[in-house]
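**Q** can't give you the sequence, but here's the structure:
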């Protein structure tokens, strides 16, 4: 996060906390935003209280001038936190904890976010995850996510470094997500989150990634050929994992709630996609993205707003780290 320290924060009794913050800045865990008028006071403070580290902290302050000069066009910006004398202890506590991103499936959604970070150049998110500054919290299913978010929020003193992600579970385009009421309540508490536009995270996987899944080549090629015949709205709400499979009657079938979307689908396509592409798909996405095999244009091909939505999702993560 971007952190500014008011002049009143630099007190003798708060020295230990100030040093802790300096360590966060040294390791680039957070960025120090410094006003030019503060340099003299900061230099004097450390020459009095930590003469051996005064030069190092002075260089940090000078670096902070660059952070202060950033503009919205220069680089993605995280949230700005202002720390004063009274809030110093609480803020140091919050900034020392890992940011918490609550998801439905820890392994799968973590892979999804990190894959996007690789594709869209969000190296800070990858680094934060590797160093333990960002943790993905298991929500235990969409219905439990709001409860887990509230639990995480309760441990926070001032800076709400908690956010969440939910599949929309929409079966039809434009359908109201069943999670919207819970999301509205969480946002009223000052907690940010994102509900995917598409049905699930797996619906965002480009065809080239699906082609990298483990399955007999001929069968996989045929399945992807059928997938390409779907319109953008059909692909966005298709059950990528399970396909058009009626578990009760053991046959290919279109769910009743999706008849208007898929009712005119050719029988050959319905049968060809009856089994879907299976589980673990976002892990494949992460592997391929990390290897440099996925580009932004692959996501853009899924729809005109997809790339921007995914960038917005990454910005949400960046706000809490």
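**A** Received the coordinates, thanks. Predicted, not measured: the structure shown is a model, and the values here were computed from it.

**Q** from here on, contacts and neighbour counts on C-alpha atoms
**A** Will do.

**Q** and stretch 171-182, which residues are buried?
**A** Within stretch 171-182, the residues that qualify as buried by neighbour count (16 or more other C-alpha atoms under 10 Å) are 171-172, 177, 179.

**Q** same list (these) but as a markdown table, adding distance to residue 227 and secondary structure.
**A** Shown next, in a markdown table, are the buried residues of stretch 171-182 (distance: C-alpha to C-alpha, whole Å; DSSP: H, G, I helix; E, B strand; the rest coil):
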| residue | distance to residue 227 | secondary structure |
| --- | --- | --- |
| 171 | 17 | coil |
| 172 | 17 | coil |
| 177 | 24 | coil |
| 179 | 28 | coil |
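
**Q** report the two of the residues you listed separated the most.
**A** Using C-alpha to C-alpha, the buried residues of stretch 171-182 span at most 14.8 Å, a distance reached by 172 and 179.

**Q** OK, contacts around residue 144?
**A** With C-alpha atoms under 8 Å, 6 or more residues apart in numbering as the criterion, no residue contacts residue 144.

**Q** separation between it and residue 310?
**A** 23 Å (C-alpha to C-alpha, to the nearest Å).

**Q** hang on, the earlier thing: looking at the buried residues of stretch 171-182, which is nearest residue 289?
**A** For those, the closest approach to residue 289 (C-alpha to C-alpha) belongs to residue 171, at 27.6 Å.

**Q** who are the contact partners of the closest one?
**A** Under the criterion of C-alpha under 8 Å, 6+ apart, the contact list for residue 171 reads 199, 237-238, 257-258.

**Q** quick one: it and residue 265, what's the gap?
**A** 16 Å.

**Q** repeat that for residue 296.
**A** 29 Å.

**Q** same question for residue 69.
**A** On the measure of C-alpha to C-alpha, residue 69 and residue 265 end up 55 Å apart.

**Q** residue 33 too?
**A** In terms of C-alpha to C-alpha, residue 33 sits 57 Å off from residue 265.

**Q** same drill for those two, tell me which one is more crowded.
**A** residue 33 (25 against 14; other C-alpha atoms under 10 Å).

**Q** who touches the more buried one in this structure?
**A** 2-5, 61, 64-68.

**Q** included below, for side-by-side comparison, is a second structure:
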């Protein structure tokens, strides 16, 4: 976040408040938040600094202030992180501001392990270095909800724990079975949660996180028949809504026909039985681990190639998360 200090808080004779300000200064040194300075001379002349002139703490604060002010002059105007602003002493009392700035932003997901691997892979692929650092250092916390039915409960536990702007983002699979399938239980749960709490969220356009694995990654899964049918016989919409983990259910007999679930609304009509047989079984329950093991294959270009039906989706959701840092 971007942080300003009101002149009022700088002129107080309040050691408790000034100790909180010193802790906030530490967050600037770490690069966790940004000190937004309109008038460095006013800060230098304030009771907070001038009243302790010459001390080690005052000298340190002045050095950090000047560095922050100079860096702000040359910062990119397109910088996505640090867009939220709080004014210490106006929006929040100093110690409340300290608590706010020391707390992480939260990304609430259904499964911390698999969804976290997806998110980190996308952050890395799209070159979001500030966000990658924030996740690595715990400034952004990926929170396990335990299924879409638990999203609202988890958000409810997090919200209100920390003063200041709400910095929670909710992310979940869509579970869509066909294009335009916008009333899945997952979608309804996320929309209800976000509307109730006023937090941003994103339902993935594709059926699941595994649907975003690039071709080069899936090639490493060892499912040759599934891989060939998936990329050679299916179109983009079919790939978006295919069950990546389980595929289609195998027929009971070797000669039996593969039955496509009616919930797909005819999306896979016209595919030959030999193609459908290859698509039985899917890429397996642990296909998501490819986000961890095939990092070199997961590039922005490779992911965008898989996002033909909704280009730019990943960049947009990362923009929202970055704005909460």
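**A** Looks like it came in fine. Here the structure is a predicted model, which means the values were calculated and not measured.

**Q** please state their TM-score.
**A** After superposition, the two chains reach a TM-score of 0.88 (TM-score structural alignment, normalised by the length of the first structure), with 311 aligned residues with a C-alpha RMSD of 2.4 Å.

**Q** before we move on, back to that, any chance of the contacts of residue 171 of the first structure in TSV, with distance to residue 135 of the first structure, neighbour count and secondary structure too?
**A** Below are the contacts of residue 171 of the first structure laid out as TSV (distance: C-alpha to C-alpha, whole Å; neighbours: other C-alpha atoms under 10 Å; DSSP: H, G, I helix; E, B strand; the rest coil):
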residue	distance to residue 135 of the first structure	neighbour count	secondary structure
199	24	24	coil
237	29	21	helix
238	30	27	coil
257	36	10	helix
258	36	14	helix
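
**Q** nearest to residue 150 of the first structure, of those residues?
**A** Closest to residue 150 of the first structure, out of all of these and judged by C-alpha to C-alpha, is residue 199, at 24.3 Å.

**Q** what's the match for the closest one in the second structure?
**A** Residue pairing (TM-score structural alignment): residue 199 of the first structure is matched to residue 207 of the second structure.

**Q** its match reaches residue 176, doesn't it?
**A** Yes. Judged on C-alpha atoms under 8 Å, residue 207 of the second structure makes contact with residue 176 at a distance of 4.9 Å.

**Q** count the neighbours of residue 314 of the second structure for me.
**A** Residues lying near residue 314 of the second structure (other C-alpha under 10 Å) number 20.

**Q** that's a helix at it, yeah?
**A** Yes. Counting by DSSP: H, G, I helix; E, B strand; the rest coil, residue 314 of the second structure is located in a helix.

**Q** and it, what pairs with it in the first structure?
**A** Counting by TM-score structural alignment, residue 314 of the second structure corresponds to residue 310 in the first structure.

**Q** relative to residue 202 of the first structure, how far out is its match?
**A** 13 Å.

**Q** residue 147 of the first structure now?
**A** 24 Å.

**Q** settle it for me: which of the two has more neighbours?
**A** Counted by other C-alpha under 10 Å, residue 147 of the first structure and residue 202 do not tie: residue 202 has more neighbours, with 24 against 15.

**Q** from what I can see the more buried one touches residue 283, true?
**A** No. Using C-alpha under 8 Å, residue 202 of the first structure makes no contact with residue 283, being 10.2 Å away.

**Q** and residue 35 of the second structure, how many neighbours does it have?
**A** Neighbour count of residue 35 of the second structure, defined by other C-alpha under 10 Å: 25.

**Q** now do residue 228 of the second structure
**A** 15.

**Q** quick one: it from residue 239 of the second structure, how far?
**A** Separation of residue 228 of the second structure from residue 239 of the second structure (C-alpha to C-alpha): 12 Å.

**Q** for residue 284 of the second structure, same thing?
**A** Look at residue 284 of the second structure and residue 239 of the second structure: by C-alpha to C-alpha, they are 15 Å apart.

**Q** show me what residue 281 of the second structure aligns to in the first structure.
**A** In the first structure, residue 281 of the second structure lands on residue 275 (TM-score structural alignment).

**Q** what do you get for residue 261 of the second structure?
**A** Residue 261 of the second structure maps onto residue 255 in the first structure, by TM-score structural alignment.

**Q** got the contact list for its match?
**A** By C-alpha under 8 Å, 6+ apart, residue 255 of the first structure lies in contact with 244, 246.

**Q** how close does it sit to residue 243 of the first structure?
**A** Distance of residue 255 of the first structure to residue 243 of the first structure, given as C-alpha to C-alpha: 11 Å.

**Q** that older thread, so which of the contacts of residue 33 of the first structure hold up in the second structure?
**A** For these, the subset whose aligned partners also touch in the second structure (both residues aligned by TM-score structural alignment, their matches' C-alpha atoms under 8 Å) is 2-4, 64-65, 67.

**Q** nearest to residue 137 of the first structure, of the residues you listed?
**A** The nearest member of those to residue 137 of the first structure, counting by C-alpha to C-alpha, is residue 2 at 23.4 Å.

**Q** count the neighbours of that closest one for me.
**A** 21.

**Q** try residue 258 of the second structure
**A** The number of residues packed near residue 258 of the second structure is 21, by other C-alpha under 10 Å.

**Q** swap in residue 195 of the second structure?
**A** Residue 195 of the second structure, neighbours per other C-alpha under 10 Å, totals 11.

**Q** that one and residue 147 of the second structure: what is the separation?
**A** To residue 147 of the second structure, residue 195 of the second structure is 18 Å away according to C-alpha to C-alpha.

**Q** that'll do, ta.
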